[in-house]
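Engineer: pasting the structure only:
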């Protein structure tokens, strides 16, 4: 049973990745892009048809409605756009396999540290008039 659930979750993840890649293609129709936007909004929205705090039933809408909407978006997507997206994902996967070292994330770290420094400086600037002088 657990293997079936894992396989189902992996298939949904692959479909979402394919959908996102196809969404970025310039030939993706606007109505499909709108549907994908609604899917994302519904998936991330705190408001559900069945609230999540209700045991078991709370997650049924995500388990049933989201896969149906994803399948609908893939069905509405032109076949050639899906084929291009699939090929792009295969090429990206092959590229990841060839590239063994992980990228360095120093630029992202530098950005986070800079934001913290700016925030602390701004806070100090705001609090300077009310803090005692040393």
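Structural biologist: Received the coordinates, thanks. Keep in mind that what you see is a predicted model, and the values were worked out from it rather than measured. Numbers count the residues shown, from 1 in each chain.
Engineer: When you work out contacts or count neighbours from here on, use the C-alpha atoms and nothing else.
Structural biologist: Noted.
Engineer: Not counting its own residues, what contacts the helix or strand harbouring residue 34?
Structural biologist: With secondary structure defined by DSSP states H and E, residue 34 is part of helix 30-44. For helix 30-44, contacts defined as Cα atoms under 8 Å, 6 or more residues apart in numbering pick out 19, 23, 48, 62, 66, 69, 70, 73, 76, 77.
Engineer: And stretch 12-26, by the same measure?
Structural biologist: Outside stretch 12-26, the residues touching it (Cα under 8 Å, 6+ apart) are 28, 32-33, 36, 67, 70, 73-74, 81-82, 84-86, 88-89.
Engineer: For ChimeraX, what selects the buried ones among these?
Structural biologist: Restricted to buried positions by 16 or more other Cα atoms under 10 Å, the ChimeraX selection for these reads:
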select :28,32,33,36,67,70,73,74,81,82,85,86,89
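Engineer: follow-up on the earlier one: so which two of the contacts of helix 30-44 are the farthest from each other?
Structural biologist: 48 and 77 (25.8 Å; Cα to Cα).
Engineer: Compare neighbour counts for the two and give me the winner.
Structural biologist: residue 77 (20 against 14; other Cα atoms under 10 Å).
Engineer: related to what we said a few turns ago, go through the contacts of stretch 12-26 and name the one nearest residue 1.
Structural biologist: Scanning those for proximity to residue 1, where the rule is Cα to Cα, the winner is residue 67, at 18.8 Å.
Engineer: Just the element for the closest one, please.
Structural biologist: With DSSP H and E as criterion, residue 67 is part of helix 60-76.
Engineer: Please compare the first structure with the one that follows:
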């Protein structure tokens, strides 16, 4: 079982790398590119929606949100683009590093969500 989980994690990392190549491809439609960038920003950001120190829920958001976002982003990208991106990822297996831009994007999204919640609460 542990080996299967390692294989699944390795596959997920490969798919995230392929998604990063596909997001840079000019043939990718802009909605798919935007979703791909959001998924990559969340996956590579050092902060999570639910912090990892919260038992079970902290890991559950990573186990559900990242694969679901990855699945949806891959479905929105044309198959030839994904095939080329997977070939690039296999030819150049690079490690996806933590992203400062991903961190800033996630912080911005969290600030926007808090601002909208505050505005909604204040108007009541």
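Structural biologist: Received the coordinates, thanks. This is a predicted model, so every value here is computed, not measured.
Engineer: so which of the contacts of stretch 12-26 of the first structure comes closest to residue 120 of the first structure?
Structural biologist: Ranked by distance to residue 120 of the first structure (Cα to Cα), the contacts of stretch 12-26 of the first structure are led by residue 36 at 38.9 Å.
Engineer: May I see the buried residues of the helix holding residue 67 of the first structure?
Structural biologist: In helix 60-76 of the first structure, counting by 16+ other Cα under 10 Å, buried: 61, 62, 65, 66, 67, 70, 71, 73, 74.
Engineer: Tell me which helix or strand comes right after it.
Structural biologist: helix 79-98.
Engineer: Quick one: name whatever helix or strand follows that following helix.
Structural biologist: helix 106-127.
Engineer: From the chain's centroid, how far away is that next one?
Structural biologist: Centroid separation between helix 106-127 of the first structure and its chain, computed with Cα atoms, centre = their mean, to the nearest Å, is 26 Å.
Engineer: cool, and stretch 14-32 of the first structure?
Structural biologist: Using Cα atoms, centre = their mean, the mean C-alpha position of stretch 14-32 of the first structure is found 13 Å from that of the whole chain.
Engineer: what's the nearest residue to residue 87 of the second structure if we skip its chain neighbours?
Structural biologist: Of all residues not flanking residue 87 of the second structure in the chain, residue 18 sits nearest, at 8.0 Å (Cα to Cα, 6 or more residues apart in numbering).
Engineer: and residue 87 of the second structure, how many neighbours?
Structural biologist: The burial count assigned to residue 87 of the second structure is 14, neighbours taken as other Cα under 10 Å.
Engineer: Counterpart of it over in the first structure?
Structural biologist: Under the alignment (TM-score structural alignment), residue 87 of the second structure maps onto residue 87 of the first structure.
Engineer: What separation do you get for its match and residue 59 of the first structure?
Structural biologist: 33 Å (Cα to Cα, to the nearest Å).
Engineer: Equivalent analysis for residue 72 of the first structure, please.
Structural biologist: Distance, residue 72 of the first structure to residue 59 of the first structure, by Cα to Cα: 20 Å.
Engineer: on that earlier part again, just put the buried residues of helix 60-76 of the first structure in JSON lines and tack on distance to residue 11 of the first structure.
Structural biologist: Below are those laid out as JSON lines (distance: Cα to Cα, whole Å):
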{"residue": "61", "distance to residue 11 of the first structure": "18"}
{"residue": "62", "distance to residue 11 of the first structure": "15"}
{"residue": "65", "distance to residue 11 of the first structure": "15"}
{"residue": "66", "distance to residue 11 of the first structure": "13"}
{"residue": "67", "distance to residue 11 of the first structure": "10"}
{"residue": "70", "distance to residue 11 of the first structure": "11"}
{"residue": "71", "distance to residue 11 of the first structure": "11"}
{"residue": "73", "distance to residue 11 of the first structure": "15"}
{"residue": "74", "distance to residue 11 of the first structure": "13"}
